[in-house]
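K.L.:
Below is the sequence, then the predicted model.
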Amino acid sequence: MENKKIKHSALQVKDGVSPPEIISSSAAEHIKNLKKKQPSSAELISGILAGNITALSRAITLVESTNVSHLAKANEVINACLPHANNSVRIGITGVPGVGKSTFIEAFGKYLTGLGKKVAVLAVDPSSTISHGSILGDKTRMEELVKDTNAYIRPSASGETLGGVARKTREAITLCEACGFDTIIIETVGVGQSETAVHSMVDFFLLLKISGAGDELQGIKRGIMEMADAIVINKADGDNIKKANLAKTEFNRALHLFPAKKSGWTPTTSTCSAITHDGIDAVWETILKFLELTKNNGYFFEKRKEQNQYWMLETINEQLKLNFYNHPTLLKLLEENKKAVQNNEISPFAAAQLLLETYFKK
């Protein structure tokens, strides 16, 4: 019988070639172990004191953590860093969205690193509690500064309350100072109560404004004006220079209507352009004059003592609130009283008193 030729189909299934490993199994295991292993408090502390940015970032993440089990370790790191802190100037910068804060901070930060300063930029942004992100301290808007080896930018910590966000920022200041940063810039959004929180953690408070917005004196809170140690009119370039100078004159007149500051400092007004860098050096000169005056008359050191006391009390308030609202016995009772108050079955004050009495009995 004649052998029939076997016809091979063009469509055949053959064993494919096994793809090569992207990384070896041993390397993958090593990476997995690294992810699992968290640095000890001693490793974080030694890294921070040696100026290691990775250790600094990890420590800030640790103090920002809402995990109760991380609290003891975070406190250990903070306490070890305290003796190495307090050696910087802390500058608060506020201004409404659109005023050019990021551009200004980048220009100002680059000017300072050019003088040999080490600059850390932190943010207090309570709005991050909604988006779970930050609209401040945005590295993408500070492209030049983020490349600078003498600068460090940290976006806002997210939290459920402004108090919580601000407290974490206050602890981040301590860590940055211990890491060798001698100039700390705290940025805030310029709305809400965030200015008050920032004012309570900085030495110098700068209000950034622009001219031609139709609100040189209107739409700005009296409280923010009273807190400001200097008002800087940004975007004073091109056709806007004349308007900026007029705005400077108006703000200068307004500042003289406020009572004298305890610091003995008379707030100043100036113009600048974060684009052309005109006036950036004058802002730093103003801050240096303020520091010289307040250190000589002792106000600088007294204010820092008061701020430490303030943050102790704020932390107590914050922890009490967290403990109260997360108390297992109160959760059900709280919901019941909320409904009772809504239905006018009990007054808000009586309900609050009942809840507090229950809390303190536990």
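P.N.:
Ah, there it is. Numbers count the residues shown, from 1 in each chain.

K.L.:
drop to CA atoms for contacts and neighbour counts, all remaining ones
P.N.:
OK.

K.L.:
Check what contacts stretch 214-226 and list those residues.
P.N.:
195, 207, 210, 247, 250, 251, 254, 255, 258 (Cα atoms under 8 Å, 6 or more residues apart in numbering).

K.L.:
actually stretch 72-90, sorry about that
P.N.:
Looking at what lies outside stretch 72-90 - Cα under 8 Å, 6+ apart - the contacts are 41-42, 44-45, 49, 59, 62-63, 171, 174-175, 177-178, 181-186, 201-204.

K.L.:
Out of those residues, list just those in helices.
P.N.:
Applying DSSP state H to the contacts of stretch 72-90, the entries found in helices are 41-42, 44-45, 49, 59, 62-63, 171, 174-175, 177-178.

K.L.:
okay, the residues you listed in a markdown table with neighbour count and distance to residue 284 next?
P.N.:
Listed next are these as a markdown table, based on neighbours: other Cα atoms under 10 Å; distance: Cα to Cα, whole Å:
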| residue | neighbour count | distance to residue 284 |
| --- | --- | --- |
| 41 | 19 | 36 |
| 42 | 13 | 37 |
| 44 | 21 | 33 |
| 45 | 25 | 31 |
| 49 | 19 | 27 |
| 59 | 26 | 30 |
| 62 | 19 | 33 |
| 63 | 24 | 31 |
| 171 | 20 | 25 |
| 174 | 23 | 22 |
| 175 | 29 | 24 |
| 177 | 27 | 19 |
| 178 | 26 | 23 |
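
K.L.:
let's bring in a second model and compare:
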Amino acid sequence: MIHARPLPPLDDLVNGVREGRRAMLARAITLVESRKAEHRALAEELMQAILPFTGQALRVGITGVPGVGKSTTIDALGAWLLEQGHRVAVLAVDPSSTRTGGSILGDKTRMARLSMDERAFVRPSPSAGTLGGVAARTRETMLLCEASGYDVVLVETVGVGQSETAVADMTDTFLVLMLPGAGDELQGIKKGIVELADIVAVNKAEGANAARAKAAAGEYRAALHVLGGREAHWSTPVLTYSGLTGEGIAELWTQVRLHRARAEAAGAFADKRSAQQVRWMWTLFDDRLRERLRSDPALRAELPDIERAVAGGTLAPTLAAARIARHFGW
């Protein structure tokens, strides 16, 4: 029988994270991901203790359709950043993990250069829980990585809609990757994904694909011009690059830095971070409420009847909500 290793004392965890010890960082992340009640108090103390050492990293969300080359792009971008003297953490928000128990980054060989470099830290998303819970724990992980000295945090998502919104709401710059000549240049905009984008980048702009990538970029620029910018201080640029050859990666990072500089100059950067913190608080609170719903035996027994009555039209949703709230003493 294999027994779990006992958790180290809080001071050891904090010091280990602050000293950049990867094994201790991994244990700290495992602690905040834990659903065990006995771990929660220690995790809360840990997050409070490391809070003064967070906030210095540049946080970048990255999304794109399947096959667009997110892993190749992150590997190329991360390797380039390491060459520039940065320390890079790669995290993931994967809503499919709540259904399959798998992970978007389970196979680190997809990011061969980063996974082999001590200056980089690649972490899969948790393997269970609601999207809100997964996103919340990814935020905690991001702060732990910042406290451990990683000055660039890349957050990857493969989901649609809600997962993109969750990642956009925890990062400074949201990067949307697109394919050239896929016949769906405007599809992302129709889904609303591109409307979240701070930067749009068309991948695979090499060889015979280069001309198609430029044409696709032109269509996106025209469409984004019609939509208008979502930030007064920033117009979403559309770039082409190659994750395979690395061409255009430096310009991509230049735009990420420029986006932050413009936000800081406009006074919007600090406001955005503050608003994200408050929304994060409410996300965690909502997560606690859902846990109470799942852990209350009496309510769990009553919920199926309540849902059937609401679905059958014999119980008004307002009254049903009041019956549920009574279990909390409200």
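P.N.:
Nice, I can see it. Worth saying up front: this structure is predicted, and the values here are computed from it rather than measured.

K.L.:
And the helices in structure 2?
P.N.:
Counting by DSSP H, the helices of structure 2 are 10-18, 22-33, 37-50, 70-83, 97-100, 112-115, 131-147, 162-168, 187-191, 209-227, 249-265, 268-295, 297-311, 317-326.

K.L.:
and the first one, how far out from the chain's middle?
P.N.:
Relative to the mean C-alpha coordinate of its chain, helix 10-18 of structure 2 is positioned 24 Å out (Cα atoms, centre = their mean, to the nearest Å).

K.L.:
which residues in structure 1 does that helix match up with?
P.N.:
Aligned using TM-score structural alignment, helix 10-18 of structure 2 spans residues 41-49 in structure 1.

K.L.:
how far apart are the matching stretch and its match in structure 2?
P.N.:
When structure 2 is overlaid, stretch 41-49 of structure 1 sits 0.8 Å from its aligned residues on average, using mean Cα distance after the TM-score superposition for structure 1.

K.L.:
Going by distance to residue 351 of structure 1, which of the ones in helices among the contacts of stretch 72-90 of structure 1 wins?
P.N.:
Comparing those against residue 351 of structure 1 with Cα to Cα picks out residue 63 as the nearest, at 34.6 Å.

K.L.:
Give me the aligned partner of the closest one over in structure 2.
P.N.:
That one, residue 63 of structure 1, aligns with residue 32 by TM-score structural alignment.

K.L.:
Verify the contact between its match and residue 138 for me.
P.N.:
No. The pair residue 32 of structure 2 / residue 138 is not scored as a contact, 9.5 Å apart, by Cα atoms under 8 Å.

K.L.:
and the nearest residue to the match of residue 63 of structure 1 once chain neighbours are set aside, how many neighbours does it have?
P.N.:
Leaving aside its chain neighbours, residue 32 of structure 2 sits nearest to residue 43 (5.3 Å; criterion: Cα to Cα, 6 or more residues apart in numbering). Neighbours of residue 43 of structure 2 under the rule other Cα atoms under 10 Å: 20.

K.L.:
Quick one: map residue 43 of structure 2 onto structure 1.
P.N.:
Under the alignment (TM-score structural alignment), residue 43 of structure 2 pairs with residue 74 in structure 1.

K.L.:
how close does its match sit to residue 103 of structure 1?
P.N.:
33 Å (Cα to Cα, to the nearest Å).

K.L.:
Residue 256 of structure 1 now?
P.N.:
Counting by Cα to Cα - residue 256 of structure 1 and residue 103 of structure 1 are separated by 29 Å.

K.L.:
again, but for residue 41 of structure 1
P.N.:
Taken as Cα to Cα, the span from residue 41 of structure 1 to residue 103 of structure 1 is 36 Å.

K.L.:
go on, residue 82 of structure 1?
P.N.:
The value you get for residue 82 of structure 1 to residue 103 of structure 1, if Cα to Cα is used, is 32 Å.

K.L.:
Equivalent analysis for residue 221 of structure 1, please.
P.N.:
Taking Cα to Cα, one finds residue 221 of structure 1 at 23 Å from residue 103 of structure 1.
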